[in-house]
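Visitor: Model the following, please.
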Amino acid sequence: MSFKSAITVSLVEEARGGPFVYWDGMQDACEKASALGFDAIEIFAPGPDAVDEAELKGLLEKHDLVVAAVGTGAGMVKHGLSLTNPDADHRAKARDFVKQMIDFGGVYNAPAIIGSMQGKWGGDVSRDQALAYLREALNELGPYAAQHNVPLFYEPLNRYETNLLRTVAEGVEFCKTLDNDNIKLLADLFHMNIEEADLAAAIREGKGYVGHIHFVDSNRQAAGMGHMDHAPIIAALKDIGYDGYLCAEAFALPDSDTAARNTIEAFKRLTA
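Guide: Reported below is the predicted structural model:
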């Protein structure tokens, strides 16, 4: 069993300054990630047509990289779409956007991630109703992703970003209510640091459900740049048999190159 390293690249100009390491295009990201020894990139794109397929396949081959996952957050950030919006037409558009991103990632055997597009409850939408909308979406989108032989990742977020599901345990319980088993949880250490009493215990509770890790520190900088103790988390991941990616969804602080280098050094140190 071995962990794999990944790093984020954002192509969404509206999100500049957000928690992504590389910002200057696919070629720049692939060259730099490969030079540092990363196994994969995670792509945050404005839409399914933002990347030329032949160009990206060429870059991946040249630099011995794969795509670990693709984000759908631009659906919210750029297009204002939410899977729990009270309007049925809006929700349908949101599901269609996610399907397009599932298809985009599927070309590279990369799962899509549902994070900010899950939305919130409030106003005309009760918590139960919002969760029903989310369940409806995941019951449709999980099997859709399965057509590409990949799971769909659902990410519990911290209380400042959603009021739906915030912990791994809540995510597990929700997954048990779905009528498909193709939804896996994305456990983001930054969100977990806010919501979980014990990150390692939460990982163990997620056995069988955790499919992807966002590998960062307490301040959402590169691992090692905050006050998080990663050793027990890595031990817990080993205990549950996790063999997926540890992906840096981190701020490019003090700059992209330093954040990337700090990440790969922490990855090697912790997983040795």
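Visitor: From here on, just use CA atoms for contacts and neighbour counts.
Guide: Fine.
Visitor: doesn't L56 fall inside a helix?
Guide: Yes: membership of L56 in a helix is supported by DSSP: H, G, I helix; E, B strand; the rest coil.
Visitor: what ranges do the helices span in this protein?
Guide: Along the chain, the segments classed as helices by DSSP state H run 26-36, 53-62, 74-77, 88-106, 127-146, 168-175, 189-195, 199-205, 231-239, 256-271.
Visitor: is it possible to export those helices to CSV including mean neighbour count?
Guide: Converted to CSV, the helices of the chain look like this (neighbours: other CA atoms under 10 Å):
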stretch, mean neighbour count
helix 26-36, 18
helix 53-62, 14
helix 74-77, 20
helix 88-106, 20
helix 127-146, 19
helix 168-175, 19
helix 189-195, 20
helix 199-205, 20
helix 231-239, 17
helix 256-271, 19
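Visitor: Of all these, which one is nearest P156?
Guide: With CA to CA as the criterion, P156 lies closest to helix 168-175 of the helices of the chain, at 6.5 Å.
Visitor: any idea how far S10 is from N85?
Guide: 25 Å (CA to CA, to the nearest Å).
Visitor: Please identify which of the two sits among more neighbours.
Guide: Neighbours were counted for N85 and for S10 using other CA atoms under 10 Å; S10 has more, 27 against 23.
Visitor: residues contacting the closest residue to the more buried one other than its chain neighbours?
Guide: For S10, ignoring the flanking residues on the chain, the nearest one in space by CA to CA, 6 or more residues apart in numbering is F44 at 4.6 Å. With contact taken as CA atoms under 8 Å, 6 or more residues apart in numbering, F44 is in contact with T8, V9, S10, L11, V12, V70, G71, T72, G73, A74.
Visitor: how close does the closest residue in space to L152 that isn't next to it in sequence get to A201?
Guide: In space, not counting the residues next to it along the chain, L152 is nearest to I183; the distance is 5.0 Å by CA to CA, 6+ apart. Distance of I183 to A201, computed by CA to CA: 21 Å.
Visitor: G224 now?
Guide: Counting by CA to CA, the gap from G224 to A201 is 20 Å.
Visitor: Sequence B follows; please return its structure for comparison with A:
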Amino acid sequence: MFKFAYNTLVYWGEPIEKSIERLAKFGYDGVEFVGEPSMYDTQILRQLLERFGLEAAGICSIYTLERDLASPKEEVRKNALMYLKSVIKMASELGTGVVVDVVPSACMKTVSEAPRNKEIEWVVPAIQEAADYAAELGVRLAIEAWNRYETYFLNRCEQVLDLVHRINRPNVGVWLDTFHMNIEESSIPDAIRLAGKELFYLHIADSNRAAPGRGHIDFKPIIEALKDIGYTGYLSMELLPAAADPFSVLKAGGAEEFYDQYTKESIRYLKSLL
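Guide: Modelled structure (predicted):
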């Protein structure tokens, strides 16, 4: 019914071969890669995926102040579009069915720099151009909502759907995340049902961004909502340490539980609900 992946973003500094081997060992179907094309040789990645019997599930793109599709600075917007196209190319080289994460503004940018209507004028044509390029390569894009502490631009599913409909491309859909939805949505299952067939990808994390089952999110009605809409895509774990700067924790060698322990726990817990 569902397929399972794990975002390798949390395996900080680890050789990708070791990460892929871990996911195969614990029964995952796919790998979510970090959207930094310069980090990888996609030919080697394909060989590793084939060797361990996995597939590329998605690419978690990294949106910084230099990669901001809603920036009032034209050079920043051009750089963001160029970056997005490079991630799309990476996805196409990894195989079919890979979903690329799209967020219209930079991570941790919580205040807009221009009127909303101007931002929409910049964002919509840029994503349309990226989507047309992606369609030529057989790649789908999915726009993600983040919580209010990470972005001002899109926080809820209804906002993502509005933008998706403005973009109006069949290969552009919705990317949801249970951690963000726990903060912003009045009902996570209702948000999933609202996305319906336009839900292309789902990030899984508990309320504390730890492994599912370690916080207070009730995943049973979430699973039921996914069944109701006929979702057959990936449930991909995006787990991070509970810190203002989670990557500083990872860089310092902490959060060891996010490797073998949480990788094993996450898939076992979700499969137990099925």
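Visitor: between the contacts of F44 of the first structure, which is nearest A235 of the first structure?
Guide: When the contacts of F44 of the first structure are compared against A235 of the first structure (criterion: CA to CA), the nearest one is T8, at 23.7 Å.
Visitor: residues near the nearest residue to that closest one once chain neighbours are set aside, how many?
Guide: Residue nearest to T8 of the first structure in three dimensions, not counting chain neighbours: E42, with 4.6 Å by CA to CA, 6+ apart. Neighbour count for E42 of the first structure, taken as other CA under 10 Å: 25.
Visitor: Identify the residue of the second structure aligned to E42 of the first structure.
Guide: Counting by TM-score structural alignment, E42 of the first structure corresponds to E32 in the second structure.
Visitor: so who does that match touch?
Guide: Contacts for E32 of the second structure (CA under 8 Å, 6+ apart) come out as A5, Y6, N7, T8, A56, A57, G58, I59, C60, S236.
Visitor: Go again with 10 Å.
Guide: Under the criterion of CA atoms under 10 Å, 6 or more residues apart in numbering, the neighbours of E32 of the second structure are 4-9, 20, 55-60, 98-100, 234, 236-238.
Visitor: go on, K197 of the second structure?
Guide: Contacts of K197 of the second structure by CA under 10 Å, 6+ apart are G173, V174, I229, G230, Y231.
Visitor: ok, now how distant is the most centrally placed residue in the first structure from L185 of the first structure?
Guide: Closest to where the C-alpha atoms of the first structure average out (CA atoms, centre = their mean) is I113, at 4.9 Å. Plainly put, I113 of the first structure is 9 Å away from L185 of the first structure if you go by CA to CA.
Visitor: got it, and K32 of the first structure?
Guide: Separation of K32 of the first structure from L185 of the first structure (CA to CA) stands at 28 Å.
Visitor: What of P143 of the first structure?
Guide: Relative to L185 of the first structure, and taking CA to CA, P143 of the first structure is found at 15 Å.
Visitor: Also R261 of the first structure?
Guide: From R261 of the first structure to L185 of the first structure the distance is 27 Å (CA to CA).
Visitor: now do S126 of the first structure
Guide: In this view, S126 of the first structure and L185 of the first structure are 23 Å apart by CA to CA.
Visitor: Tell me which of those two has more neighbours.
Guide: L185 (24 against 13).
Visitor: Provide a list of residues in contact with the aligned partner of that one in the second structure.
Guide: Under the alignment (TM-score structural alignment), L185 of the first structure pairs with V174 in the second structure. Counting by CA under 10 Å, 6+ apart, V174 of the second structure makes contact with 101-102, 141-145, 157-158, 160-161, 163-164, 192, 195-202.
Visitor: change it to 7 Å
Guide: Counting by CA atoms under 7 Å, 6 or more residues apart in numbering, V174 of the second structure makes contact with A142, I143, E144, V160, L161, A195, E198, L199, F200, Y201.
Visitor: cool, and G35 of the second structure?
Guide: Taking CA under 7 Å, 6+ apart, we find G35 of the second structure in contact with I59, C60, S61, I62, V87.
Visitor: circling back to that earlier point, please point out which of the contacts of F44 of the first structure the second structure shares.
Guide: Retained in the second structure (both residues aligned by TM-score structural alignment, their matches' CA atoms under 8 Å) from those: T8, V9, S10, V70, G71, T72, G73.
Visitor: which ones among those residues are found in strands?
Guide: Of these, the ones assigned to strands by DSSP state E are T8, V9, S10, V70, G71.
Visitor: about what we covered before: narrow the contacts of K197 of the second structure to those in strands?
Guide: Reading strands off the contacts of K197 of the second structure with DSSP E, I get G173, V174.
Visitor: Matching I102 of the first structure against the second structure, which residue comes up?
Guide: Superposed on the second structure with TM-score structural alignment, I102 of the first structure falls opposite I88.
Visitor: hang on, the earlier thing: these two touch, right, the residue nearest to L152 of the first structure and A146?
Guide: No: between I183 of the first structure and A146 there is no contact under CA atoms under 7 Å: 9.5 Å.
Visitor: returning to that earlier point: which residues do I113 and L185 of the first structure both contact?
Guide: Overlap of the contact sets of I113 of the first structure and L185 (by CA under 7 Å, 6+ apart) consists of F153, Y154.
Visitor: just curious, which of the contacts of F44 of the first structure is nearest to G37 of the first structure?
Guide: Distances from G37 of the first structure to the contacts of F44 of the first structure, taken by CA to CA, are shortest for T8, at 14.0 Å.
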